[in-house]
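> No letters, just coordinates:
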C-alpha cells in the first residue's frame, strides 16, 4: 500500500497567444503548486475500484485516474489491479488542476509500486493524451509551459509566499470560455529567458490571466472577489486557469491570517483555504 499527496496548482500567469489550426489555443503559463492537496491511497486488489470522499467526483471511466489505468492496460498490457481511495480537498472544476494532479500522482505511484519502469517521456505521453496541464504534475517545482500547457519549457523557483485560495463553487466550462471570445491575446514570449529564480516582487509583477475578462463578464462576482482580496492586503490577486478559484498572494503569514477572517466573513458559503506556494520543490 502507498499513500501520496496530490497537490493543487495555480497559474502565476496565463497568456493566450492565439488560436491554433487544431482548434485549441497556444498558451504560455507559469504553473506553481500549493500546499493544498488531495490524498490518494493505493493498494493491490483483485479488481480496480476507485472510491472518492466527494460524491460529485465521478469514480467511473471518466475519472482521469481510471483513464490512466486503462491506458496502462491497453498500451503496456498492465494487468495489476488496485483499490484506490481518493480523499478530496481540492475543489473540483475550480481551475486548480485537481483531477490532473490526481492522474499524474497515481501514475507516478503505480510506476514506483509495480516496478513498471516507465520513463518521464512515457508518462508525459500518457498524461498529455488525457489533459493539457497533466504533464506539469510530473514535476515538484514551478514550471514554465507552453503549447496547450503540456510542453514543459523549464523548472523554476518561486518564493514560498502565503496564498489565500477562494472558490465560490461556480463551474466555468473551459471550452465555452475559449470559444466565446473576449480573450486577452499576448504576443508569444521566449520562456527560456524568463527568470528561473524569482523573488517576491517578480512573482507579484507576473500575475496576469488572459481569460479573466471573458470569465468576469459571465461571472461578475469573481471580479468582486479579486478586488476584495486586494483590499484585504494581498499584494497581487488572480483567477487561476479558467476559474472559478481566485487567489491572493500575501507577504506575511500575519497578513494572510487577517485576510482569511475578512474574506470568510464577507463571502460566507465560499470555500476558503489558507495555503502557500511550493516554490522550490
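Looks like it arrived, so ask away. Predicted model only: the values in this text are computed from it and were never measured. Numbers count the residues shown, from 1 in each chain.

> can we go C-alpha only for contacts and neighbour counts from here?
Will do.

> and residue 14, what helix or strand is that in?
strand 2-19 (DSSP states H and E).

> Go through that strand and flag the buried ones.
3-18 (16 or more other C-alpha atoms under 10 Å).

> For the stretch 51-200 of the chain, which segments count as helices?
64-76, 98-114, 120-128, 174-179, 200-205 (DSSP state H, counting those that start in this stretch).

> Can you name every helix or strand that the third one contacts?
Using 3 or more C-alpha pairs under 8 Å, 6 or more residues apart in numbering; DSSP states H and E, the elements in contact with helix 120-128 are helix 64-76, helix 98-114.

> out of those, nearest to residue 185?
Evaluated over those, closeness to residue 185 peaks at helix 98-114, with 25.3 Å, by C-alpha to C-alpha.

> I'd like to check the angle between the strand holding residue 14 and helix 98-114, please.
130 degrees (axes from the mean of the first three to the mean of the last three C-alpha atoms, to 10 degrees).

> Quick check: next helix or strand after strand 2-19?
With elements assigned by DSSP H and E, the helix or strand that comes after strand 2-19 is strand 25-44.

> what is the orientation angle of that following strand with helix 98-114?
Between strand 25-44 and helix 98-114, the angle comes out at 50 degrees (the same axes, to 10 degrees).

> Could I get the buried residue list for strand 25-44?
The neighbour-count check on strand 25-44 (16+ other C-alpha under 10 Å) flags 25-42 as buried.

> swap in stretch 177-190?
177-178, 183.

> how many neighbours does residue 220 have?
Neighbourhood size, residue 220 [other C-alpha atoms under 10 Å]: 11.

> how close does it get to residue 136?
Remark: distance between residue 220 and residue 136 (C-alpha to C-alpha, to the nearest Å) = 30 Å.

> which other helices and strands contact the strand holding residue 14?
Contacts defined by 3+ C-alpha pairs under 8 Å, 6+ apart place strand 2-19 against strand 25-44, helix 98-114, strand 208-209.

> Just put those in CSV and tack on distance to residue 249.
Formatted as CSV, those follow (distance: least, C-alpha to C-alpha, whole Å):
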stretch, distance to residue 249
strand 25-44, 12
helix 98-114, 20
strand 208-209, 13
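
> Residue 56 is nearest to which of the ones you listed?
Checking the helices and strands packed on strand 2-19 against residue 56 by C-alpha to C-alpha gives helix 98-114 as the closest, at 12.5 Å.

> how close does residue 111 sit to residue 146?
Going from residue 111 to residue 146 by C-alpha to C-alpha gives 26 Å.

> want to compare, so here's the second one:
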C-alpha cells in the first residue's frame, strides 16, 4: 500500500510572545494560515518493523532528527505497531525558513500513517501527538487558519482570510529560533493586536488584515540579519499591500491583491533573492 499526501507551508499573520514559561518555552499567541506551497510526502507500507526515510534534498537529515521520522516512531511506539513504513519527502518548502516545513512533514506523516496503519485517530488526537514532536505540528495537522496559543500547540480554528497572492522570499541564510528567542526583550515588546487581526479575518477585511500584520520576533531577526529587513523594505517599496517576516525568519512574505502588481514585485525580488515564490493563500471551510 502506498499513500501520497501534501504538507503545506504556513505563514504567521500575527505572532506575539507574552512571557517565558517555567518549562523553558515561551507563551505565544499567533494567527497562522497555510499557503499553496507544499512538500509531498509519500508513505509506503512495509511488512518489516522499520522506518526508512528518503528525501529529495540532500541537506535535510534522513534519520531520527527528521520530524517526519519522529512522527512515525511516535505512532509505532504509542500504538505498538509492528509494521514499518518507507517515507519519501519531496521537498519544495525552503528549509529552516520560518514556514514550518519540517512540522508540516511531520503532520502529514501522522495523518497518512493514521490511514495506512488503520489507527482511526481523530484530528484532535493527532494534533495532541504532534505537540510532543514540535510546537507547530499541531497547527499543521489541522491546516487552514487558526489562533494558536500556549507554546503554539493549543489550536482554535478560525475562518480563512479573503483570497490574495502571497510572495515568499527567503535569503540564503539560516536563522536559529533559539537564538532569536534568547535575544528577545519581552519587557520592550510592542505587542500586535491579535484580536483586531482575528476580527479583520472574520470580516474578510483585506485592508485591515494588511494593517494589523505583526511579529514581535521581527526586530530581533532584523538586528541579527539586516538582509531580512532589506527584503521587507523592498517588498513595501515595490508596492506590496502588506509585508511581514514569518515565524523567526528568515522568510518574509508580502500580501498582494492584484495579479499585475504581484508579477512586478515577484520579478523585482528575483533580482536580488534566489528563493522567491508566488503562491496563494489556501482557503478552507469556516469552522
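Received the coordinates, thanks. Source: prediction; values computed, not measured.

> And the helices and strands packed on strand 2-19 of structure 1: which comes nearest residue 152 of structure 1?
strand 25-44 (9.6 Å).

> Could you tell me where the closest one falls in structure 2?
The aligned range for strand 25-44 of structure 1 in structure 2 is 26-45, by TM-score structural alignment.

> about what we covered before: figure out which of the helices and strands packed on strand 2-19 of structure 1 is closest to residue 158 of structure 1.
That would be strand 25-44 among the helices and strands packed on strand 2-19 of structure 1, by C-alpha to C-alpha, at 8.3 Å.

> Mind giving me the packing neighbours of the closest one?
By 3+ C-alpha pairs under 8 Å, 6+ apart, strand 25-44 of structure 1 packs against strand 2-19, strand 82-87, helix 98-114, strand 143-147, strand 271-276.

> could those be laid out in TSV, adding distance to residue 154 of structure 1?
Listed next are those as TSV, based on distance: least, C-alpha to C-alpha, whole Å:
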stretch	distance to residue 154 of structure 1
strand 2-19	15
strand 82-87	30
helix 98-114	18
strand 143-147	6
strand 271-276	21
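
> quick one: which of these is nearest residue 166 of structure 1?
strand 271-276 (4.5 Å).

> what range in structure 2 does the closest one sit on?
Aligning strand 271-276 of structure 1 against structure 2 (TM-score structural alignment) gives residues 275-280.

> So the aligned residue in structure 1 for residue 244 of structure 2, which state does it fall into?
In structure 1, the residue matched to residue 244 of structure 2 (TM-score structural alignment) is residue 238. Per DSSP: H, G, I helix; E, B strand; the rest coil, the local secondary structure of residue 238 of structure 1 is strand.

> What of residue 285 of structure 2?
The three-state label for residue 285 of structure 2, taken from three-state DSSP, comes out as coil.

> what about it, how many residues close to it?
10.

> before we move on, what about residue 178 of structure 2?
By other C-alpha under 10 Å, the residues close to residue 178 of structure 2 number 9.

> Please report the distance of it from residue 20 of structure 2.
Between residue 178 of structure 2 and residue 20 of structure 2 the computed distance is 13 Å (C-alpha to C-alpha).

> Tell me which of the helices and strands packed on strand 2-19 of structure 1 sits nearest to residue 195 of structure 1.
Nearest to residue 195 of structure 1, of those and by C-alpha to C-alpha, is strand 25-44 at 11.0 Å.

> Measure the mean distance from that closest one to structure 2 post-superposition.
Here the mean offset of strand 25-44 of structure 1 against structure 2 after fitting is 0.8 Å, by mean C-alpha distance after the TM-score superposition for structure 1.

> Could you tell me how many residues sit around the closest residue to residue 29 of structure 2 other than its chain neighbours?
Of all residues not flanking residue 29 of structure 2 in the chain, residue 149 sits nearest, at 4.6 Å (C-alpha to C-alpha, 6 or more residues apart in numbering). Neighbours of residue 149 of structure 2 under the rule other C-alpha under 10 Å: 19.

> One more: residue 67 of structure 2?
Neighbour tally, residue 67 of structure 2, other C-alpha under 10 Å: 24.

> do residue 102 of structure 1 as well
Counted with other C-alpha under 10 Å, residue 102 of structure 1 comes out at 26.

> Which residue of structure 2 is paired with it in the alignment?
If you follow residue 102 of structure 1 across to structure 2 using TM-score structural alignment, you land on residue 105.

> go on, residue 145 of structure 1?
When structure 2 is aligned by TM-score structural alignment, residue 145 of structure 1 is paired with residue 148.

> Next up, the contacts around its match.
The neighbourhood of residue 148 of structure 2, defined by C-alpha atoms under 8 Å, 6 or more residues apart in numbering, consists of 28-32, 139, 154-156.

> And for residue 60 of structure 1?
Neighbours of residue 60 of structure 1 in contact, by C-alpha under 8 Å, 6+ apart: 50, 66.

> and the aligned partner of residue 176 of structure 1 in structure 2, how many neighbours does it have?
Aligning on TM-score structural alignment places residue 176 of structure 1 opposite residue 179 in structure 2. By other C-alpha under 10 Å, the residues close to residue 179 of structure 2 number 13.

> What of residue 157 of structure 1?
If you count neighbours by other C-alpha under 10 Å, residue 157 of structure 1 ends up with 18.

> Translate it into the numbering of structure 2.
In structure 2, residue 157 of structure 1 lands on residue 160 (TM-score structural alignment).
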